[in-house]
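S.K.: Sequence and computational prediction follow.
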Amino acid sequence: MTTKINDLRSALDYLRTIPGQLVETNVEADPRAEISGIYRYVGAKGTVKRPTRLGPAMIFNNVKGHPGAKVAIGVLSSRARVGHLLGCEPEKLGFLLKDSVSTPIAPVVVSADQAPCQEVVHLATEEGFDIRKLIPAPTNTEEDAGPYVTMGLCYGTDPETGDTDITIHRLCLQGKDEISMYFVPGRHLDVFRQKYEKAGKPMPISISIGVDPAIEIAACFEPPTTPLGFNELSIAGSIRGEGVQMVQCKTINEKAIARAEYVIEGELLPDVRVREDQNSNTGKAMPEFPGYTGAMKPAIPLIKVKAVTHRRDPIMQSCIGPSEEHVNMAGIPTEASILGMTEKALPGNVKNVYAHCSGGGKYMAVIQFVKKAPPDEGRQRQAALLAFSAFSELKHVILVDDDVDLFDTDDVLWALNTRFQGDVDVITIPGVRCHPLDPSQSPEFSPSIRDVGISCKTIFDCTVPFGLKEHFQRSKFKEVDPAKWVPELFKK
């Protein structure tokens, strides 16, 4: 890839040069339920309600109630598109991310005049200030708790060590200068927040919206691959070959991504909690990656907004939640984490890993394992155990041989049907903490579950025993170049 991508705009410009990767509409669309409702049909795929399809990213140029603003959605909702944007073959993205973790390039600070995100500044002290009017954040369904920032890169600093962290969180616009923030237990920014709260101090936090896709992917890494104190922005720097540009915020002692479309500057208030659905009273939050609408949280932290800065003619970036977009953002770092750990322990055995779309990039991994000699028998199950260690929110691992296309669900199910016996090839590990948004993880669902969020992790070993490999050879077809007969289907 020769095009330099360092922000959302350059990413969209690049997609415009690739047929079928981006569509735009000038027809007015309402950010309340309509934008996400439209994109569900256009290109969401993933775990979203059917019917849906894998399609292009989309830009809405005429957003109701927000003259001059645009909304981009689905930028990362295709693995092939992620490959285009990161300059990598789709099948090798996990390896690219794994290598980038090992070769980090730290972010750099630039001056305000070099930061497009501060071209326009709105201070919360100004008359008429209202984030709901300034930011065209979609309400994904009609029963959502409110408008949500779903692609906000939240950046904060540990008050004791000075370490920084960036992650994506569920952010609901609650009022003219208030945003609720839901933390999944264990997130590093929540560790920082708790330290501030214990000291009775507000925590400065910046939220950058509409950034280089490399940053959005990198921000989704989790421990142990990126432990507390590891700045995931350095992974994005490695992908691009230069440090991510940061700028000092206008109203708080924190930095933000300099080339973002929007930046929200605010403070997490100590000992202040709000009910997430206080404005809708629906009992629900928003659609989440497993395909269900998350329940509202009765008491979550609150951000007091100090300012909103943005580019001229800004582009809001959004994600509808249960979609292929979440699969790619969460799943590719998951693959990288598993590859990194298995390569160290079992060098040469794991050929590739796919964090399957049906698990939202988090719940299920398919591991392609190579058995080269008799002692490799059994190591495939060790690889599965390593995968659970590499990514704690993983629930299911499917092991397949290296002749199975792990990105083709039909081929994986073929292995399940012809190389698997349930009485000997299912390995269960009950009573393990997993991800809290899986609705089946409750004592009501299974008496073996003691608390919400605990799960039975399961390995499905669909590999052929080494001693029987010669009896499981796929039919051998003649190797030909099909382009000779149907060149229109096999263009180089």
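M.R.: Nice, thanks for sending it over.
S.K.: make it CA atoms for all contacts and neighbour counts henceforth
M.R.: OK.
S.K.: Now do the buried residues in the lengthiest strand in the chain.
M.R.: Identified as the longest strand of the chain according to DSSP state E is strand 262-274. Using 16 or more other Cα atoms under 10 Å as the test for burial, strand 262-274 gives 262-270, 274.
S.K.: I'd like the residues you listed laid out as a markdown table, including distance to Tyr148.
M.R.: Listed next are those as a markdown table, based on distance: Cα to Cα, whole Å:
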| residue | distance to Tyr148 |
| --- | --- |
| Tyr262 | 14 |
| Val263 | 15 |
| Ile264 | 13 |
| Glu265 | 16 |
| Gly266 | 16 |
| Glu267 | 18 |
| Leu268 | 17 |
| Leu269 | 19 |
| Pro270 | 22 |
| Val274 | 15 |
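S.K.: is it true that Leu416 lies in a helix?
M.R.: Yes: assessed by DSSP: H, G, I helix; E, B strand; the rest coil, Leu416 belongs to a helix.
S.K.: Which parts of the protein are helices?
M.R.: With DSSP state H, the ranges of helices along the chain come out as 8-16, 34-39, 79-86, 93-102, 131-134, 188-198, 213-218, 233-240, 324-345, 379-390, 409-418, 422-425.
S.K.: Just the buried positions in the last one, please.
M.R.: The reference is to helix 422-425. Asp425.
S.K.: what distance separates that helix from the centre of its chain?
M.R.: Between the centre of helix 422-425 and the centre of its chain there are 33 Å (Cα atoms, centre = their mean, to the nearest Å).
S.K.: Could you do the fourth one as well?
M.R.: Mean-position distance between helix 93-102 and its chain equals 15 Å (Cα atoms, centre = their mean).
S.K.: And the fifth one, by the same measure?
M.R.: Centroid separation between helix 131-134 and its chain, computed with Cα atoms, centre = their mean, is 25 Å.
S.K.: which helices and strands does that helix pack with?
M.R.: strand 170-175 (3 or more Cα pairs under 8 Å, 6 or more residues apart in numbering; DSSP states H and E).
S.K.: second one coming, line it up with the first:
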Amino acid sequence: VPAPDPARWPRETLPVDLTALPVPVLTDEDAGPYLTLGAVLATDPDTGVRNLSVHRMCVQGPDTLTIWMVPGRDLELAHQAALRRGSPLPVAIHLGLCPAVLLSSCCPTSLVPPDLDELAVAGALAGQPVELLPCRTVDTEFIAHAEYVIEGELLADRAPESRHGTVATPEFLGYQGRAHPSLPLIRVTGITARESPILQAVSGPGHEQSVLLGFGMEAAVLDLLRRRGTPALAAHCHTAGGGQLMVVLQWPAKRGPEDDVAVRVAAEAVLEQFRMAKLVLCVGDDVDIESDQDLWWAMVTRFQADQDLHVLPDREGFPLDPSQHTGYSPSLSADGRTAKAVFDCTVPYAQRARFQRPRFTEPSLPAPRRPAAPHLR
């Protein structure tokens, strides 16, 4: 691939002042303006592998951001590797990227292991390479087509996420987020933008964020089931669960009574493999998995709670769900654990003849009448 030509991607250098950018404040309680769809690109100094991941970052001043990194994930590991070398980690924060790049940044580790560059995945999705250019103020690269690029260094210094309360900004499950008492700081060294740039953002419980999170998980679930030898027709990570907590699986027509058990066992495997997954809803191939009306119809007419509900008690879960708390359920051994459940709304093989949906005929319309030919004299 030829090296990108900077002339193809003209950029304007902006003052280093985050407060001058249209960064949203979502609620009156928020800790401050938040970059909610900032994609951070950094290279691990130990492995040389690039990582692209989206993080919430709170504007703390004209040239300062706090960043929340999930512990143990690739960006935090790269940050720790840089600090062991005695230097900050150069980063490029992107606001406004094409869908392929954003989708690749949200893929789970089971699909994109640490030694695989997310930008390679983005290039495969887009059908063309992702072009990179060198940053102007730090020793790293940025994605050439980004609307805004914030260059900076991820420091060893830390600061509270909120300086005036305990609230951060709304989380993706629809509840107000809690501010962290101490988070790493990013010192901004430069800001560039394309002509008439658009600052891309999402709200915490928004549909867009749930779709981004669900895309990679759907692929990972289908990959797990394929490797188990029980492939489903489709997987849909419903936005009601933030694209993570509720998984709908569509199964092909059952070939024998053994498939009644196979569906349940495969659904339980999904719950065991994916910490975030809390509910799995199984339906047949005649149910539209993207129609809430169809899903509720299947629940009402193809589900008996005494035999079709299968519960896995006290499993590792996700603490941002407020019900996953010992104060809510004393049967949980610790906060952040949960009871998981399979709702099997597939038709039992032996009963399949009783559950046929009608196939309505297409209305037959009379053929249009031709106008009479004009009378010629």
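M.R.: Alright, I've got the coordinates. On a predicted model such as this, the values are computed, not experimentally measured, just so you know.
S.K.: rewinding a little: can you tell me which of the buried residues of strand 262-274 of the first structure lies closest to Asn281 of the first structure?
M.R.: Val274 (12.6 Å; Cα to Cα).
S.K.: what does that closest one align to in the second structure?
M.R.: Taking TM-score structural alignment, the alignment pairs Val274 of the first structure with Ala159 from the second structure.
S.K.: List the contacts of its match.
M.R.: The contact partners of Ala159 of the second structure, by Cα atoms under 8 Å, 6 or more residues apart in numbering, come to 66, 181-185.
S.K.: In the first structure, what range does stretch 317-331 of the second structure match?
M.R.: The aligned range for stretch 317-331 of the second structure is 434-448, by TM-score structural alignment.
S.K.: Show me what counts as buried in that stretch.
M.R.: Quick answer for stretch 434-448 of the first structure (16+ other Cα under 10 Å): 434-438, 441-442.
S.K.: Which single one of the residues you listed is nearest to Thr409 of the first structure?
M.R.: Nearest to Thr409 of the first structure among those, with distances taken as Cα to Cα, is Asp438, at 21.5 Å.
S.K.: how close does that closest one get to Ile207 of the first structure?
M.R.: 27 Å (Cα to Cα, to the nearest Å).
S.K.: Could you do Trp414 of the first structure as well?
M.R.: 44 Å.
S.K.: Please say which of these two ends up with more neighbours.
M.R.: Ile207 (26 against 14; other Cα atoms under 10 Å).
S.K.: which ones are touching Ala42 of the second structure?
M.R.: 50-52, 75, 78, 89-92, 140-141.
S.K.: hmm, try it at 7 Å
M.R.: 50-52, 90-92 (Cα atoms under 7 Å, 6 or more residues apart in numbering).
S.K.: how close does the closest residue to it other than its chain neighbours get to Gln209 of the second structure?
M.R.: Take Ala42 of the second structure and drop its neighbours on the chain: the residue closest to it by Cα to Cα, 6 or more residues apart in numbering is Val91, 5.0 Å away. Going from Val91 of the second structure to Gln209 of the second structure by Cα to Cα gives 23 Å.
S.K.: one step back: among the buried residues of strand 262-274 of the first structure, which one lies nearest to Val23 of the first structure?
M.R.: Of the buried residues of strand 262-274 of the first structure, the one sitting nearest to Val23 of the first structure (Cα to Cα) turns out to be Tyr262, at 22.1 Å.
S.K.: Show me what that closest one aligns to in the second structure.
M.R.: With TM-score structural alignment as the criterion, Tyr262 of the first structure pairs with Tyr148.
S.K.: Ok, Glu242 of the first structure next?
M.R.: Checking TM-score structural alignment: Glu242 of the first structure goes with Gln128.
S.K.: burial of its match, as a residue count?
M.R.: 11.
S.K.: So it versus Asp63 of the second structure, what's the distance?
M.R.: For Gln128 of the second structure, the distance to Asp63 of the second structure - Cα to Cα - is 34 Å.
S.K.: hang on, the earlier thing: reformat the contacts of Ala42 of the second structure as a markdown table; add neighbour count and distance to Asp260 of the second structure.
M.R.: Below are these laid out as a markdown table (neighbours: other Cα atoms under 10 Å; distance: Cα to Cα, whole Å):
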| residue | neighbour count | distance to Asp260 of the second structure |
| --- | --- | --- |
| Arg50 | 22 | 44 |
| Asn51 | 22 | 42 |
| Leu52 | 24 | 41 |
| Pro90 | 26 | 53 |
| Val91 | 29 | 50 |
| Ala92 | 29 | 50 |
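S.K.: Please name the residues that touch Lys255 of the first structure.
M.R.: Here Lys255 of the first structure is in contact with 206, 246-249 (Cα under 7 Å, 6+ apart).
S.K.: cool, and Gln441 of the first structure?
M.R.: Counted by Cα under 7 Å, 6+ apart, Gln441 of the first structure has contacts 452-455.
S.K.: Compare those residues with the second structure and list the overlap.
M.R.: Retained in the second structure: 452-455, out of those (criterion both residues aligned by TM-score structural alignment, their matches' Cα atoms under 7 Å).
S.K.: picking up where we left off before, closest one of the contacts of Ala159 of the second structure to Pro113 of the second structure?
M.R.: Pro184 (24.3 Å).
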